[in-house]
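Novice: Sequence and computational prediction follow.
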Amino acid sequence: MNLLFTVCGRAGSKGIKGKNFREFLGHPLLFYTFAAIVLYRDKHPEHHIDIALNTDSSEMKDMIEGNTQINALIVPRKEDLAGDRVAKKLVIWDTLNEIEKITRVEYDLVVDFDITSPIRTVEDIEALVDKAKTLEYDVVFSVVDARRNPYFNMVKENEDGTVSLVYPSECTARQQCPPVYDMDASIYAYKPEFLRDDAMLLAGKCGIIKRKDTAVLDLDHEMDFEYMQVIAKYLIYEKQDAGLIEVINKTAELNSD
């Protein structure tokens, strides 16, 4: 298959300044995402894989451009796609269009990786691609088991000030409720034709893969960044994900040359 792996990151961030390229456990946060991509690419030579970084950040561009381990193509972020209210799907679509002009490759899938979800494994990517390559879905994305269930222990406030379940039910135990999931904003695999459609993400035919629950932290505030480093230190470094650590270190070494 022909796969395009995309990483999209803006220069601006309201919650955590410069979060996409700031240091995370001794290395730029960005390197953790690219390390997982490199490991997958090296393990799966049966696929043609191109990697693209879409950014308006000179710092991110300098980190990745010319790094011979990653070999990513750089797509400058267009000004009209740089706002914080722009749907990411539009940015990925633009990246696909620009890369197609360069490579002249017709891609079967576009797999997008979120920079602010640094804890992912090659097995996660394999599960996603394996499910998406059946082409039964417009998009396949990663989820984790939700920590709360709207049929059992999630409530909403009513107009009179009282509260009620988000979805009324007669469940007396969580196990009786329909399973629900948190979208963990980590990896998404798109059919190229769905990217070119104006439809919102969940308007398409969607499939999911389940990942390890790492508390589904969105890196929006400084404390989120601190908590995620604690989790990553355990899952990556203390549990010795040797392959990922090696690639991160090599990426950093090449970046400093």
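Specialist: Cool, got the structure.
Novice: C-alpha from now on. contacts and neighbour counts both.
Specialist: OK.
Novice: What separation do you get for the nearest residue to V163 once chain neighbours are set aside and S164?
Specialist: Counting by CA to CA, 6 or more residues apart in numbering, V163 lies nearest to E157, which is 4.4 Å off, once chain neighbours are set aside. Taking CA to CA, to the nearest Å as the measure, E157 and S164 are separated by 7 Å.
Novice: take the one below as the second:
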Amino acid sequence: MIAGKSVLALITARGGSKGVPGKNILPIAGRPLIQWTIDAARASRYVDRLVLSSDDRAIIEVALSGGCEVPFRRDSALASDEASSIDVVIDALQRLPGYDIVLLLQPTSPLRNTADIDGALDLLAASAAPACVSVRAAEEHPYWTFRLDDAGRLRRYAEPAGGLPLRRQDLPAAWCLNGAIYAARVDWLRHERSFLSAQTVGFAMPAERSLDIDTPDDIERLKSLLEKLPSTSGPEPKVTP
């Protein structure tokens, strides 16, 4: 609970991954991938209940043995490629009513730690915003990205002030979603059906904890990062209002 509000943490993990088969329970440094998220959430100061939404028996068994509650099995219709994450979250909220804040944690962000989770919830409470999502610094700045028009000519996606080229050190900060943390006030989320809005605040995470597992190359990158980190907890996160 935070600021008098109850918090439901939801881990979403379906079977049938195409990029990395069985990735959610793939052993990483002695733990199944999903266990990294379970452990981080269970150590939170604010999470009142941690549950899994999954259609896959193997994932469910691993989650249960790892200390995550599985009060229901996700319907197959919500485990298809066409199903959206927000549909899965709303389904869980309908099955588990009575919570003020929902926290979506995807197991494909294993380096997100407890301090990140609690930091995002702190920011949500302190800002009085309806939602908070985690972000990382953009690798390619929007001012330096282009599209090609019908004639093959370069057109900027975003124009700098005055339309002038900028040096890297002159660029304003740019952020990308990293997929690690999505938090929102339940009543607002039911109405908006999205974590993103003009009122959503961003919780900044460093690049080394923002890895999102989607391909075999991501698995190798994760293993490489783990070899370099002094610990799995990482430094304290930075908060941006």
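Specialist: Cool, got the structure. Only a predicted model underlies this, so the values are computations on that prediction, with no experimental measurement involved.
Novice: TM-score for the pair, please.
Specialist: Once superposed, the chains reach a TM-score of 0.85 (TM-score structural alignment, normalised by the length of the second structure), with 227 aligned residues with a CA RMSD of 2.2 Å.
Novice: before we move on, back to that, what does the residue nearest to V163 of the first structure align to in the second structure?
Specialist: Under the alignment (TM-score structural alignment), E157 of the first structure pairs with L148 in the second structure.
Novice: In the first structure, which residue range corresponds to the longest strand anywhere in the second structure?
Specialist: The strand spanning the most residues in the second structure, taking DSSP state E as the definition, is strand 175-185. Taken onto the first structure by TM-score structural alignment, strand 175-185 of the second structure occupies residues 181-191 there.
Novice: what comes up buried for the matching stretch?
Specialist: By neighbour count on 16 or more other CA atoms under 10 Å, the buried set for stretch 181-191 of the first structure is 182-191.
Novice: Next one: A43 of the second structure from I25 of the second structure, what distance?
Specialist: For A43 of the second structure relative to I25 of the second structure (CA to CA), the value is 20 Å.
Novice: Between the two, tell me which one has more neighbours.
Specialist: A direct count of neighbours by other CA atoms under 10 Å for A43 of the second structure and I25 places I25 higher, at 21 against 14.
Novice: what are the ranges of the strands in the second structure?
Specialist: For the second structure, the strands defined by DSSP E occupy 7-12, 27-28, 31-32, 49-53, 101-105, 131-137, 146-148, 154-156, 175-185, 201-204.
Novice: Once you drop chain neighbours, what's closest to V155 of the first structure?
Specialist: In this structure, V155 of the first structure finds its nearest non-sequential neighbour in L165, 4.3 Å apart by CA to CA, 6+ apart.
Novice: what's near enough to touch that neighbour?
Specialist: 150-156 (CA atoms under 8 Å, 6 or more residues apart in numbering).
Novice: again, only using 7 Å
Specialist: By CA atoms under 7 Å, 6 or more residues apart in numbering, L165 of the first structure lies in contact with 150-152, 154-156.
Novice: Of those, just say which sits nearest to I49 of the first structure.
Specialist: Top of the list for closeness to I49 of the first structure, among the contacts of L165 of the first structure and by CA to CA, is P150 at 39.8 Å.
Novice: What's the local residue count around the closest residue to that closest one other than its chain neighbours?
Specialist: In space, and not counting its chain neighbours, P150 of the first structure is closest to V166: 5.2 Å by CA to CA, 6+ apart. V166 of the first structure has 15 neighbours, counted by other CA under 10 Å.
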